[in-house]
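**Student:** coordinates only, sequence not included:
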């Protein structure tokens, strides 16, 4: 029987490895946004065509999240996570070697499949290994790897020699292959869970039955709206800022601050939830998100935009962390990764819609301010859904 020290050591290793994988996922998620201006020039892409490049990876995230979580519940968290990490590493490298628009879209789609499978497993693992009083913080520590990886992607973009857009995909490709080897050796094998033989019908009953139906729908709605806004910012923020007249250096700096804010927002939201202040976390995240969107569209001073980017990252990522921390609470262990995966997948519908809708609105001449104003109602819907969900899970 494992000692307390052994259990603590296994928990720490699990959370650290989950954090690293999340960081690599964040790097790859924002790689396209970082590379977008140079990539658009290389492939002669219009804003609408560039929107499809952003969304191609997100199309892969959707089935990846659903089936990755389901397979993890049936076959084991560790095995499926390793396969997912290898998958998005290999196809990130293939993104760098794409020579046509069609190859680019295909590489991004399969990369997204691997990333989609990984995220619900990371959330489920970090929630399961932490003690009850630190569960939300453990999830936030894992998830803050995503914005930190995005900040690294932005830094790579700033340091790219001669503006070579492929460099960020090389880093995002080789690093996961190294980490996959470390997962094989160091990631403790989670305990065997009962109920992995549940079929689709039984899983549906577990997610929507047992008095969980309303909470599940609220979670899905909040994830959809929050991820629509978050991924619009993740993918289009560099292009939007350049259109406002900022230099590439200032744009990259604001993108770094966006991700640094995401790390801080994730950690703050998780700690507030563990301290019993979850409603305060929701208010800060979503009211702050509205204010940050307004500032990004209207503030003229560069330093004001720096602060707006920092706040936007903290609030958008913090809001999504609240939902990811709530999700594992709703479901029993045998369908936990599946439940989280389906919630992530529904959110991915929003993450696909955001970049595409933004591309179409910009192509129609909406402008930066009009675009940011158009997504504000989604922030309000997400805030209301999250607040009601908190009351139901209290």
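**Tutor:** Nice, I can see it. This structure is a prediction, so every number in the text was calculated from the model and none was measured.

**Student:** from here on, contacts and neighbour counts on C-alpha atoms
**Tutor:** Fine.

**Student:** Going along the chain, name the helices of the stretch 101-250 of the chain.
**Tutor:** Here the stretch 101-250 of the chain has its helices, by DSSP state H, counting those that start in this stretch, at 101-129, 135-143, 145-159, 167-186, 200-208, 213-243, 248-274.

**Student:** Distance to residue 344 and mean neighbour count for these - can I get that in JSON lines?
**Tutor:** Shown next, in JSON lines, are the helices of the stretch 101-250 of the chain (distance: least, Cα to Cα, whole Å; neighbours: other Cα atoms under 10 Å):
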{"stretch": "helix 101-129", "distance to residue 344": "7", "mean neighbour count": "25"}
{"stretch": "helix 135-143", "distance to residue 344": "13", "mean neighbour count": "28"}
{"stretch": "helix 145-159", "distance to residue 344": "14", "mean neighbour count": "25"}
{"stretch": "helix 167-186", "distance to residue 344": "21", "mean neighbour count": "19"}
{"stretch": "helix 200-208", "distance to residue 344": "14", "mean neighbour count": "15"}
{"stretch": "helix 213-243", "distance to residue 344": "7", "mean neighbour count": "23"}
{"stretch": "helix 248-274", "distance to residue 344": "17", "mean neighbour count": "24"}
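
**Student:** ok, second structure coming up, stack it against the first:
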């Protein structure tokens, strides 16, 4: 940031953020978001472990629990846009704390459920909180991260989901004869601890605050924490490119170029989540049918998440260099990778390699899409835009396992079963390639239009201050 800009008493927030070094302040925000995602990943994975124990203790068929546990996915579908509205209206920080607390409390209550109805209701409300968490953590990270590393930092934050997904297995390994009650108790404690840490240490988004009031008292404190090397005046005005603080309406997601960008992003989330949840639901069946031992199957399944980390980081690095087309390329690569996964007669080593490649392309793309949606919307509607994309995308998450179940019921061979995700992945690839030229400017290191708007806003503030000074002297 130039000395002229600082001395003038007007601070351009985008420039302030983009020129920061990646230090303690920024890393702490990423870590706090990471902790929230651990609870998210844990809850989704713990349901599969808990279902076995519930079916045994309640003397019911495990198939009866499928619609019960899908209640959390339905809750996420509603929670994402709901808390997107909350985040854009009342702040990302408040929404994150409420969502994390909500996840924890309803998960703790689930540990004491005694009926399928109670279990379904509690899982639904847990899902509402789970749906709101990524909506606001994405928005907050996107607004604090510098443009040169924004996608990478968002993706690193979302690695918490992959770590959280492994915790139930660790709990089951460390605690002999672990009960389903304990699984939900741990799932309740993790997000409550995350909520307390976020309450104590998480700052509100500077861009959100600047939209509400360019002279908000928190702004100067946060700016000095972010950029301690700068000499900032106590009464500085903080300018953001768009100062549109009007009440959100869904039509705002379809204004200007967003009328094309929003449907394409929704299509990407639906198709990739459908493929991701399809694979998560039916990969254990494939591994069992391949004759792997339980230990070999666990290692093979972990390769999916390891591949997701590798693929997600690769996509994030490309996105930070403006290469939005990488999403479509990975979706195209996912088609042969998924088809190869269903090939019979693989050795254990080849099967693990195949699972890894599917993780790179499918799960890695899902992590990358979190960055895409976070960067595609302006600050004023970022949480709402992210929330609606995640909520609509849950339609795919619900349909994926259902489609797989119907194919299994039709006694389709595994070789053909794993051809099913190719259709949504191909559709998603086309959507990604269409999106590329439309949203390219949102992924540039320097956004000329935004910079021009901030300069114009700064000039307006200077004019207002000069007018007020003349009036006072008169």
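**Tutor:** Nice, I can see it. Keep in mind that this is a model prediction, so the values were computed, not measured.

**Student:** Quick one, which of the helices of the stretch 101-250 of structure 1 gets closest to residue 387 of structure 1.
**Tutor:** Proximity to residue 387 of structure 1, assessed across the helices of the stretch 101-250 of structure 1 by Cα to Cα, is greatest for helix 213-243 (9.5 Å).

**Student:** Out of the helices of the stretch 101-250 of structure 1, which is closest to residue 367 of structure 1?
**Tutor:** Nearest to residue 367 of structure 1, of all those, is helix 213-243, at 8.7 Å by Cα to Cα.

**Student:** buried sites along the helix or strand hosting residue 92 of structure 1?
**Tutor:** In the assignment (DSSP states H and E), residue 92 of structure 1 maps to helix 77-96. Buried residues in helix 77-96 of structure 1, defined by neighbour count with 16 or more other Cα atoms under 10 Å: 77-78, 80-96.

**Student:** still on that earlier bit, out of the helices of the stretch 101-250 of structure 1, which comes closest to residue 368 of structure 1?
**Tutor:** The nearest among the helices of the stretch 101-250 of structure 1, by Cα to Cα, is helix 213-243 at 6.3 Å.

**Student:** what's the mean deviation for the closest one versus structure 2?
**Tutor:** Compared with structure 2 after fitting, helix 213-243 of structure 1 has a mean deviation of 1.8 Å; criterion: mean Cα distance after the TM-score superposition for structure 1.

**Student:** hey, which helix is longest across structure 2?
**Tutor:** helix 24-58 (DSSP state H).

**Student:** How about that one, which residues are buried there?
**Tutor:** Quick answer for helix 24-58 of structure 2 (16+ other Cα under 10 Å): 25-26, 29-51, 53-55.

**Student:** Alignment lookup: residue 187 of structure 1 to structure 2.
**Tutor:** Here residue 187 of structure 1 is matched to residue 202 in structure 2, going by TM-score structural alignment.

**Student:** That match reaches residue 35, doesn't it?
**Tutor:** No: look at residue 202 of structure 2 against residue 35 with Cα atoms under 8 Å: they stay out of range, at 11.7 Å.

**Student:** can you redo the helices of the stretch 101-250 of structure 1 as a markdown table with distance to residue 393 of structure 1?
**Tutor:** Below are the helices of the stretch 101-250 of structure 1 laid out as a markdown table (distance: least, Cα to Cα, whole Å):
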| stretch | distance to residue 393 of structure 1 |
| --- | --- |
| helix 101-129 | 16 |
| helix 135-143 | 14 |
| helix 145-159 | 26 |
| helix 167-186 | 33 |
| helix 200-208 | 15 |
| helix 213-243 | 8 |
| helix 248-274 | 12 |
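
**Student:** any idea how far residue 118 of structure 1 is from the closest residue to residue 53 of structure 1 other than its chain neighbours?
**Tutor:** Leaving aside its chain neighbours, residue 53 of structure 1 sits nearest to residue 105 (5.8 Å; criterion: Cα to Cα, 6 or more residues apart in numbering). Per Cα to Cα, to the nearest Å, residue 105 of structure 1 is found 20 Å from residue 118 of structure 1.
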